[in-house]
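J.: Here you go, sequence then predicted model.
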Amino acid sequence: MTEDIFEEIDDDIVGEEIEQGDSEGGELHEHYRFVADKGQSLIRVDKYLTMHIVGISRNRIQQAADAGNIFVNDTPVKSNYKVKPNDVVTVMMERPRRELEIIPEDIPLDIIYEDDDLMVINKQPGLVVHPGFGNWQGTLVNAIAFRLKDTPGYDPKDPRFGLVHRIDKDTSGLLVIAKNELTKAHLASQFFHKTSKREYIALVWGQVAEDSGRIEGNIGRSLKDRLQMVVFPEGDYGKAAVTNYEVVERLGYVTLVRCRLETGRTHQIRVHMKYIGHTLFNDARYGGNEILKGTRFTKYKQFVQNCFAICPRQALHARTLGFVHPRTGEEMLFESPLAEDMVQLVDKWRGYIASRDTNS
């Protein structure tokens, strides 16, 4: 049970690939809390936790620290931090402990492929993926539990089944679901070894200068704001992350881009694009819900506000998902058309640019 609690820190290897991190609002949940004794001698926090948590490996603790999940006195620390007397050491995760009950719910799903081993779902924006703070029911996991409730051996609380990777509540697009342990292990291995294919379409603020590019930089939880992830270009904090992007269409003060992931980190595309100066359009978590580019004219400001209303979320869609079928060995490739709100958003920007060019 203890290993399961920590599995979500291994973004790819255990299949809990967190492309943008299904943290559902960024809320962290306390899994363990220890208060060091008054006579506590100085000891590394990874060793301290290994001594206090039954069945956990020191390597797991170190991975948790790298991911920003180990806190001392409410501040994230690295694994070499020395615990002192009266320190409050906590392990914080992005999901509640697995003791929560998963209630099957008959929630409509857009299933674009299904067989005895897996199913591929086109997730609508606004659907929370995993139960968590403020969203205990009505999630994708509840819907999957209902869909698979008659599958032999299926247990919605068993991490060996179900979600292979996750995307944010407000990100639309493709997800693959495993119906058995063998399928999940095989797919998780593909995500870890980067043999799966994942492409996203995003609308970002500003004119992206290069037609294509590669963004590298460790991603970890912000030391100033727990709800945000940030890039650490130097040092060993956070986890290595790589995003490749290509310009699809230039639309004046915004750009439509295609992003291909080599890794799967929490909020990866959102954080990497902001890092190079192109925050996702209407991404409230990272400031994209402000007018970051354009004019000061009232008419333009109203146009942007209308755009925000059309697509009231970060403009990000998981368009392409490819993998090798665990049982048949067949190359599987799925594509999902842009969600309707993003279609309308892009069309509105096209109309704005055409009108501007006509009047200039």
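T.: Here it is on my side, so go on. Residues are numbered from 1 along each chain as shown.
J.: use CA for all of it now, contacts and neighbours both
T.: Noted.
J.: pretty sure F6 is touching Q62, no?
T.: No - F6 sits out of contact with Q62 when judged by CA atoms under 8 Å, with a separation of 11.0 Å.
J.: Which neighbours do these two have in common?
T.: The contact sets of F6 and Q62 do not overlap (CA atoms under 8 Å, 6 or more residues apart in numbering).
J.: and the residue lying closest to D117 once chain neighbours are set aside, how many neighbours does it have?
T.: The spatially closest residue to D117, leaving aside those adjacent along the chain, is K179, at 5.1 Å (CA to CA, 6 or more residues apart in numbering). A count of nearby residues for K179, using other CA atoms under 10 Å, gives 25.
J.: Strands of the stretch 1-150 of the chain, start to end?
T.: Along the stretch 1-150 of the chain, the segments classed as strands by DSSP state E, counting those that start in this stretch run 17-18, 29-35, 43-44, 70-72, 75-76, 82-83, 88-93, 111-114, 118-123.
J.: ok, and for the longest one, which residues are buried?
T.: I take that to be strand 29-35. Buried positions in strand 29-35, judged by neighbour count with 16 or more other CA atoms under 10 Å: H29, H31, F34, V35.
J.: now the angle between strand 88-93 and it, please.
T.: 160 degrees (axes from the mean of the first three to the mean of the last three CA atoms, to 10 degrees).
J.: Against that first model, consider the following:
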Amino acid sequence: MGIERTVEAGAPERLDRWLADNVEAFSRNRVQQLIEQGAVSVNGEVCDRKKELVTAGDYIILSVPEAQPYELTPEDIPLDILYEDDQLLIVNKPAGMVVHPAPGHATGTLVHALLFYCGEQLTGVGGVQRPGIVHRLDKNTTGAMVVAKTETALCNLQQQIQAKTAKREYLGIVNGAPKAEQGTIDQPIGRHPKHRKKMSILPVESGGRTAITHWKTVERLGNYTLIHFQLETGRTHQIRVHSAYLGLPIIGDPDYGSTRFPGVKLPGQALHAFRLTLSHPITQAVVSAEAPLPDQWKILLGQLRSRLR
């Protein structure tokens, strides 16, 4: 499929931004993928530079490649479906499940499960390795996560995430007791300069990206606290890094806190995406899904509450 456009009058603009603004069917992330794949030509010449400036009169062709067969083998892994229709589904991701294939996780991912559950419906939606994936959760973070079934839904949902109109709410159990009842953490996050698998608070001039997390106390449990987090941005490990920055690390977090926690063996950090609210990509109706607390959380909260009696 080829999409042809001519740049109208206006100031020079980056190629990826111009395409994302002028081709409604594709998000900026998807446009960038296509540019890198050599699927875009400007004035008859292939351009694989997303930062290339286009100006009035430039003739652009976006050649969308035909859907390729999956390189991944679908796996019959049970899914906990919170919501589903012909455009999207919201799953309750368990701890221990990686969202998409990566080094060291070639099988058993959410993508493998989705390929089995959705079959050919996901063909070509967002690429071969991450079909339908709108956003991700860390391996040991549990809870609600939306998956797109169509390219239109993928583009729309990604735009909602980028525009901050999709509401992502989390619950976390932290080690410590905040002095305030609520607050906002506005600290840029980037790749840790020494530990490349970790993130850290990093100035923008050193490569950090804007990261904003809103939080409020839900329940005080002695030296532990149940906190409600709401993301305004979605950086890798954002809540975990910001919580540690406050001196309130998520319990069970092996990277930014302490793996020590009372009583119950959690599979990872005590962070749960409990509610996801968005606009339906076709009808614009509000879609809201809540993921119940994992059983280990219920046991842990019960034990912490019993200590206060």
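T.: Received the coordinates, thanks. Note that this is a predicted model, so its numbers are computed, not measured.
J.: residue closest to the middle of the second structure?
T.: Centroid check for the second structure by CA atoms, centre = their mean gives H135 as the closest residue, at 2.6 Å.
J.: Then G322 of the first structure would be within a strand, right?
T.: Yes - assessed by DSSP: H, G, I helix; E, B strand; the rest coil, G322 of the first structure belongs to a strand.
J.: Give the aligned equivalent of it in the second structure.
T.: By TM-score structural alignment, G322 of the first structure lines up with T277 in the second structure.
J.: cool, and A178 of the first structure?
T.: Match for A178 of the first structure (TM-score structural alignment): A148.
J.: so who does that match touch?
T.: Q87, L88, L89, V125, G132, I133, V134, L154, L157.
J.: what does R58 of the first structure give?
T.: So R58 of the first structure contacts D46, K47, T50 (CA under 8 Å, 6+ apart).
J.: next one: Q303 of the second structure
T.: So, once contact is read as CA under 8 Å, 6+ apart, Q303 of the second structure ends up touching G263.
J.: Equivalent analysis for R30 of the second structure, please.
T.: Taking CA under 8 Å, 6+ apart as the test, what R30 of the second structure contacts is G126, C155.
J.: That one and Q129 of the second structure: what is the separation?
T.: 13 Å (CA to CA, to the nearest Å).
J.: And L278 of the second structure, by the same measure?
T.: Distance from L278 of the second structure to Q129 of the second structure, by CA to CA: 25 Å.
J.: If you count surrounding residues, which of these two has more?
T.: A count of neighbours by other CA under 10 Å puts L278 above the other of L278 of the second structure and Q129, at 20 against 15.
J.: the helices in the stretch 201-350 of the first structure, which residues?
T.: 268-275, 298-310, 340-359 (DSSP state H, counting those that start in this stretch).
J.: most tightly surrounded among those helices?
T.: Mean neighbour counts were taken over the helices of the stretch 201-350 of the first structure using mean count of other CA atoms under 10 Å, and the top value, a mean of 23, falls to helix 268-275.
J.: what stretch of the second structure does that one fall on?
T.: With TM-score structural alignment as the criterion, helix 268-275 of the first structure aligns to 238-245.
J.: Do you have the helices of the stretch 51-200 of the second structure handy? List them.
T.: Under DSSP H, counting those that start in this stretch, the stretch 51-200 of the second structure gives helices at 110-118, 151-163.
J.: Of all these, which one is nearest G268 of the second structure?
T.: Each of the helices of the stretch 51-200 of the second structure has some distance to G268 of the second structure by CA to CA; the shortest is helix 110-118, at 17.4 Å.
J.: what packs against the closest one?
T.: Applying 3 or more CA pairs under 8 Å, 6 or more residues apart in numbering; DSSP states H and E, one finds that helix 110-118 of the second structure makes contact with no other helix or strand.
J.: tell me, it lands on which residues of the first structure?
T.: Using TM-score structural alignment, helix 110-118 of the second structure pairs with 140-148 in the first structure.
J.: In the second structure, what residue corresponds to P131 of the first structure?
T.: By TM-score structural alignment, P131 of the first structure lines up with P101.
J.: measure its match to A285 of the second structure for me?
T.: For P101 of the second structure, the distance to A285 of the second structure - CA to CA - is 32 Å.
J.: The two: which has the busier surroundings?
T.: P101 (17 against 10).
J.: residue contacts, the closest residue to the more buried one other than its chain neighbours?
T.: Once flanking residues are discounted, P101 of the second structure sits nearest to T109: 6.3 Å by CA to CA, 6+ apart. By CA under 8 Å, 6+ apart, the contact list for T109 of the second structure reads M97, V98, V99, H100, P101.
J.: Counting neighbours, what do you get for R209 of the second structure?
T.: R209 of the second structure has 18 nearby residues by other CA under 10 Å.
J.: Skip the chain neighbours and tell me the closest residue to it.
T.: Per CA to CA, 6+ apart, closest to R209 of the second structure is P188, 4.9 Å.
J.: Am I right that that neighbour is in contact with I201?
T.: Yes - here P188 of the second structure reaches I201: they are 5.7 Å apart, a contact under CA under 8 Å.
J.: Residues that sit against both of the two, list them.
T.: In contact with both P188 of the second structure and I201: G208, using CA under 8 Å, 6+ apart.
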